[in-house]
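[1] Please find the sequence and the predicted model below.
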Amino acid sequence: MDLKLLDAIASHEEREAVAGFAGGGRDQLLPALHAVNDRVGWISQGALSLICETLDVPPADAYGVASFYSLFALAERPERVVHVCTDLACRVNGADTVCDVLTEHVGAAGKARGGVTWLRSPCLGVCERAPAALTFQAGDPATTELLAPATGASAVLAAGRAPSVSEGAPPVIHQKDGLRLLRRVGVVDPSSLDDYRAAGGYAALRNALRMGKAAVIREVTDSGLLGRGGAAFPTGRKWAATAAQPAGPHYLVCNADESEPGTFKDRVLLEGDPFALVESMTIAAYAIGATRGFVYLRGEYPRALRLLRNALDVCRERGFLGADIMGHQGFSFDIEIRRGAGAYICGEETAIFNSIEGFRGEPRTKPPFPVEQGLFSKPTVVNNVETLVNVPLILTEGAVAYRSLSTEASAGPKLFCLSGNVERPGVYEVPFGTSLRELLAMAGGVAEGRTLRAILLGGAAGGFVRPDELDLPLTFEDARAAKTTLGSGVVLVLDDLADLGGFLLRIAEFFRDESCGQCVPCRIGTVRQEEAIRRVLAAKSDERPLLREVGGVMRDSSICGLGQTAWNAIESAIDRLGALQ
């Protein structure tokens, strides 16, 4: 291929960063971009040209991919960058104050000063410790420091020195009894396979190998397990459809790119129980006939990355990954981590495929569906972390026992992410059917002297619930009946001091920024939605008819769920809370 490479020359450091990718193909593009960005702090034209030559990728294509992700810089910037989360949970917990202090002492966002710059960031996934900031220092190796909760003073201090290689505090679970998915988090050493096995780990995989592939799929189907990423699609049906495809190979992808503002449950599982995900993926791979799996992990999760890498290394050494797993002749499976680079849209299942394959993370038109043509155009199962870690419960307890825990249509335990103006933010595990009032009480409610104004369910793509609706049972079917959604499990609490207008504007800004731009309804509609809300807040004009028209077009004609849900929270705020009048 005549690549028509750029004339720019890569530096010595950039050449060292790219050297390990010699002989690789286009699917190594995202890792190669990470390697350069981590080493140098930005991706120069010389580095991009070298990557293109090494991987045989046209420069225009590589530039399109590199410019797609917010964590990559294509213009020179300091090696040290402070990312300050200004998304929903952090916004209501003082993120604007942190930004104001940084502006005063370091300079305006995006401006280099004294070898450092700072940026406003979308959700960093540590909403239970909001507000949050993440300092990145390029080098060999690159280092990060998580500040959560952050203050203006701590952010200024972090900007003035190299990161102390802190990944933040380990996850804290406030509950003590009745835990199943979270029972090992904070109890066992997440770096120890022996601790994991002593706490029941790998009993489920042993059962799966004894039962056989068809029986595993049947048990998962009978359990009623629905996907926990927001779509609530039956997991067993997805596995069965993929296993039945004659084309091969089959692939398994774990979606660990939980970028929905207010969502952090998958991070807690990865940081507190990483071997559970490895075992769960191995069971899924056995059932669907996959020999290769990918974990698509958020680029902002340094602790999860380290612990998951350790878990994979240890499992390979001990025979729980690789060839003839657990002595089962002919069963081979391995897992590769692919780091995301700051793109909310890559949480969409087909956008993940494009990202892994080295293309822009834009959704694909369906059909064909992933079970037919997914990653590398082969049959693929995509499940998120929470969905997968339910599987060992099913294979140790049995489908009947698992299904009996909750309601007929919503089976098993569910993780909810409580954040915002609540006394004890964190991940809570409850059976489906628990009321929103009960869940809020478990987290201590709003602060003393404050009153509840609203609760956002499902994140930026979700909907609001009023204080008089707290008896809503938390099930998929009850949420639908109430014209809201559980989504990925976000429960973001707003008290009477919350700036609802500013909160809705941030949701609109989020969708404007995160739209991939592939389809016109979403690309234009998210901009018009934000502009209309700004006019309302500035002049109190009635923009509701325009908002409804734009929202309806996005919902009806956008390619993927981002555009289809970008209007949801705004609509529910207007209809349920009387906002934007």
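    On my side now, so go ahead. Numbers count the residues shown, from 1 in each chain.
[2] all contacts plus neighbour counts: C-alpha atoms, from now on.
    Will do.
[3] So R528 sits against V550, correct?
    Yes: in this structure, R528 is within contact of V550 by C-alpha atoms under 8 Å, at 7.4 Å.
[4] here's the one I want to compare it with:
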Amino acid sequence: MTADGFFDDVYCLPDPNMSPTRWLQCHRLAGLSALGPRDSRIPATTGRLARQLCTLRFSLEQVRIAFGGHQEKTEDFVRALMEEDRLLPQRQERALLVRLVEAFLSRADWRERDILEMMLQYFKEAEQGFFPGDDGASPVKECREELARLESLRASDLHAYERALDGLISEAKGGLLGLMPARRFLVNRSERFPRLDEGCLRLLVSGLGQAMGVPSAFCDGFSVFPPEPENLWNALLGEARRIWSARGISLALKPLEKASLYLLECLPLEKGGNASFVRYLIEREDAYRAVLSTCYASREKQLQVLQNELDRYNVLPEYSSRQLELSESEMRLFLYAFFLRPDVIEAIAQREQQKDIYRRIPGLGFRAHLPRVLHEVQNIFGYVTPESVQGIVNQLHIDAADVIRLIASYKQFSADRGGDVIIYVCKGTACFLRGQPELSRKIADEIMADEGQVGRRGVQFIEMDCFGVCHLAPVIKTRDTFLGKRKAEDIPVLLEQLLKGPSYENRLVFLERIRRELAPGRCSEPLKDFTVKSVIIGEAGRRDTFQSRFDQERERLGGYEGVSLQLDDRGHVFACVNGARECLGRLVPDSLCFRYSMPDGSSSLGALLLDGAGQVQEVVHAPLPFPAEELRYTVKPQAYVSDGLVQVERFEGTSQLGVYTANALILVRPSGGYVLVELSGPPNAAPPEREEGLRVRGAMGETSEALSFLRFQDRLLLGFAAGNGKHPESVDDYLAVGGYGAVRKILGLDGAPPWSPEAIVREITNAKLRGRGGAGFPTGRKWEGMRKAVCTVLDKDENQDRIKLIVANGDEGDPGAFMDRTLIQERPHQVLEGMIIAAVAVGASYGVIYVRKEYEDAVRRLENAIFQARRKGFLGRNIFGVEGLHFDVDIRLGAGAFVAGEKRAIMRAIEGQAAEPTLNAPSNTQRGLWGKPTLLNNVETFANVPLIIQKGARWYASQGTENTGGSKIFSVAGIVRQTGLVEVRFGRTLQDIIHICGGIQDGKRLAGVQIGGPSGAILSLTGIRAYLLHTPLDFDAFDDVGAMLGSGGLVFIGEDDDVVRLARHFTDWLAEESCGQCPACFLGARSLGLNLDVILHGEGTSDHIHSLWAKSDAIKAGSQCGLGMTASNPVTSALRFFPHAFLRYVLANPRLDRLELFKTLEALRLITRENVERISKRRREVVGSSFTLKKHLLRNLVAELERGDQVRPGQPPQKGRFLDLLQIPEHEVGARDVSLELDLEGSDQEARIGWNIG
């Protein structure tokens, strides 16, 4: 190591001829230069472990860079390492280290989390020391204790554990390449700079250059830095690449993306807030990306965004003691340093090129890279900027027109700048029926802009198809937070909160925020704004029950007045007294403190301790008698703040206890009792607002999992290998409950002979498993065709290997469906196990799971599960230890295209093309994804496969109907009491599902159900259609009644729900989702919408009803794909099952007469027209027509119209108008048929009058 703290050149740059001895020496030197952890998320009790992890991470990266994927060199290095007995005397230790190195080098796209967990596993198994080269400063025993504490944190506080891992990952990134010694070099500088200036920048550039292996002489050669940071960066990068290339190695950009930030944090500046602000940008990805998103913007825009982030930083409580102000010149230098980094698009493209899928399926063109690159660009910038498009064209060598066409094909991608604040509103079926249109209108009114446009104060709202959280309808999403069951009146307050951000004026909320952000074992700095004014110590109850010991405590501790407070991660509040800390007690976050007047004119403090629902749990120092038995009731008194007063709703009425104050805290003393601490400062009555929001964990973790909800379900699939559900992505938890047992069974790893592919397919066929994606195609038949398929390689194919592929469709686009989301999120290993079995059965070597982009939480879970399975050897090469058995899985995100669910469109979407059905294309089993035979199944279908293998085909088939085995998961929303996922065997009924869900909500009456999504139907479940409640749930049974079971979305609708408007909603949705290839689909859906608009506006006639039928037939006949053929189903099913809903709107037409009413009834197919004939001179002659409305239909129509009048009091009643036009008194309804005869003259006259159909 040189005198200035840097390694010699041989250790700075990886050596392509590096021996294990040299590598271990390099590791020792790295350990000496490692800094203590700086990440605030790392627990205070794991400092030594963090340092060891950072050093090991640095050393592993050196090996990867040095050998750069050269298989022979890697194998030679591993063999030599296994024989290195001088520095590694224990053979067992060498074997553990070799296993770690081999696993690390096996993939180029390991996530940092996976690398961290591999290192932790290595540390856990190593017995003679954590890693050779240890300088002895971190004894093995202490590191083991720290590792044990980290493991215990996972069980006790999962959120803190996840934050700790994020902190360790970030800390390790700050030590890659030469960053570790470069940071040590900056920290050890004796000179201090009063502020960020040119000298600081030169020091940072020197450190950055040496971190990249560039000699300091090169950096010192700049007498004046270029005006733009990218020019200086390109000069440094060019020199570094020249040096690295001379050694035969390439320079990776990924470790350098935040390099300047890590160095900026270590600059020797007197302003303490500088390092803290940089740490804020490092640890908070949203803040970092906000500044990064301005990389192509003007300098003024960059300054504005940086100032915004600086303002956000300064208001956060955890940084209150290290606030920072920067002058404009300092901000310009800060931005210059920040943007000394790789080009954003170049870095994204290089990361994508490292994905293992391109190594396993070589030859794929850059178009395959495009979707993920666009997703990343959209995430960073909020839209695809022109500069990004140009960067993508340069990096991926794709024509700009192709990039723009792909952007235009998907709703998730946008070429238009978005708002500063974006609100996403779900417009799925459940949300639409529960008030989404009112929410959208209210937001539009508030921001004075339509959907998709940027309104006042930079707010934009976007309507999304479905978030898959229909049980929370109506739902809006802000940033990464879902807000369920919102009303229009909530919008103004929500907008204000989003624009202002969370308020921390309330001092209790301020402290609680600090506590949440503290890592385990850490304590805040002394809070100078929190000084003690007075303290009251005592027990709960009225003031006269206190026996104050404050004077004794004050004498013992030296007094509290004027001292500052500190807070630790467990909520303990400390007084800083005479250089020492004294614990006053533990903070009670759910509390209300108040001040009240005493009889002698003085004032005193009191407090209420509350539960999460605002019910009083304890009263401290109350001015009024508060009987203890009141607090033992099941329903306790409710406390709240109104008009600045603390009020309590008690059984005898409302009590006012005093004036609310935020300048007081209530603490629980370690020895028992409570402490009331009054804080100095101006009066503060800021309300105790909370940062609200719901991070959705899927329907499996919601209240719908209550025992009463599960009791009558058939949990065949969801109950299989369910475990405790606490860590569903954990492979160890899945294995503990029998997971992957089905794979072991077919591979013969449990002692029995292995199954042949034919036997696996035969088992699936005998189980009568049918596809769960909607069509219900027999899975065994599809697998058999795929098993027999032969890969044909054409000259035009990018990949020339004869392989087969699997695609799991998790891109459920049906509004109201969230089965796939929950399976991916709560049963990811079950889906993976099914895919592995399918791969063995059909001979596939790679799989792709296509998932909706909106399912971000579910995708993270699935990604964790995949990488854990890889580390176990269940995915990758030679899976489960079977030589020659290779299968791996990749995740591809959808971008908002319903048509991508079509069998060919999904392949095009994965390939990086527009999601459009390919007309007259061969089947996927012949030429599917990338021209390879491809098996396409829904994720629910794959999740059923392990169950079949474990339980047996005969058992599985016996659980369903004659043609369909097993069970089906339905996502239930709407007017039932309990919404969520319901799993029932095929053959059960809608009535059973309603019963499982607790029946219909109070005040609601069931009218029907929207089933199967847009391709399904809107079914009536009352009156003459009540039999549908008892129709077996089965693909064939519902086909017979003119409906479609679909993928399993059920939205129960009430009598107050408008079916015609729902059908209109679907026509808009389908027109928007149409790919546009077939005019019948694209234009037909819009034309249906226009027809419905005329009807909804009260101008409809029989011609409009006839037109709906005719256009629906034309759409079906003129569409080429299954989605287009079913595009008119919502309209035709509504016409069939809810004719009275359309009749109601036609009756609103003031020009409607008796004749037109009968024509409308004919158009609704409620009556038929019969010819009136006359025999003249032995010839039959048609002289007119007759209509007859049967008495039972009349009775039903009158009853439906009467119910509609009752549930829609704001609309004109239509029952009376209907009877008037029929010219029948109400008491004769149902007593006789009603007829109308029309002669030819009348018909001709009517035709001459005509009706405008718009």
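    Here it is on my side, so go on. As the structure is a computational prediction, the values presented were derived from the model and not from experiment.
[5] Looking at R528 and V550 of structure 1, which one has more neighbours?
    Using other C-alpha atoms under 10 Å, the more surrounded residue of R528 of structure 1 and V550 is V550, with 21 against 18.
[6] Residue in structure 2 paired with that one?
    Mapped onto structure 2 by TM-score structural alignment, V550 of structure 1 lines up with K1111.
[7] where do the strands sit along structure 1?
    Assigned by DSSP state E, structure 1 shows strands spanning 80-85, 116-121, 133-137, 143-147, 250-256, 290-297, 334-339, 380-384, 413-420, 426-431, 452-457, 463-465, 490-495.
[8] just to revisit the earlier point, for the match of V550 of structure 1, give its distance to V577 of structure 2.
    Separation of K1111 of structure 2 from V577 of structure 2 (C-alpha to C-alpha, to the nearest Å): 83 Å.
[9] How about G739 of structure 2?
    When distance is defined by C-alpha to C-alpha, G739 of structure 2 is 57 Å away from V577 of structure 2.
[10] who's more crowded, these two?
    A count of neighbours by other C-alpha under 10 Å puts G739 above the other of G739 of structure 2 and V577, at 21 against 17.
[11] show me what contacts that one?
    G739 of structure 2 makes contacts with A721, H829, Q830, as judged by C-alpha atoms under 8 Å, 6 or more residues apart in numbering.
[12] taking these one by one, which sit in helices?
    Among the contacts of G739 of structure 2, DSSP state H puts H829, Q830 in helices.
[13] Buried among the contacts of G739 of structure 2? Make that a PyMOL selection.
    PyMOL command restricting the contacts of G739 of structure 2 to the buried ones, with burial defined by 16 or more other C-alpha atoms under 10 Å:
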select buried, resi 721+829+830
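[14] could the contacts of G739 of structure 2 go into TSV alongside distance to R1061 of structure 2?
    Shown next, in TSV, are these (distance: C-alpha to C-alpha, whole Å):
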residue	distance to R1061 of structure 2
A721	43
H829	41
Q830	40
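[15] Now the match of V550 of structure 1: closest residue in space, sequence neighbours ignored.
    Nearest non-adjacent residue to K1111 of structure 2, counting by C-alpha to C-alpha, 6 or more residues apart in numbering: G1084, 6.5 Å away.
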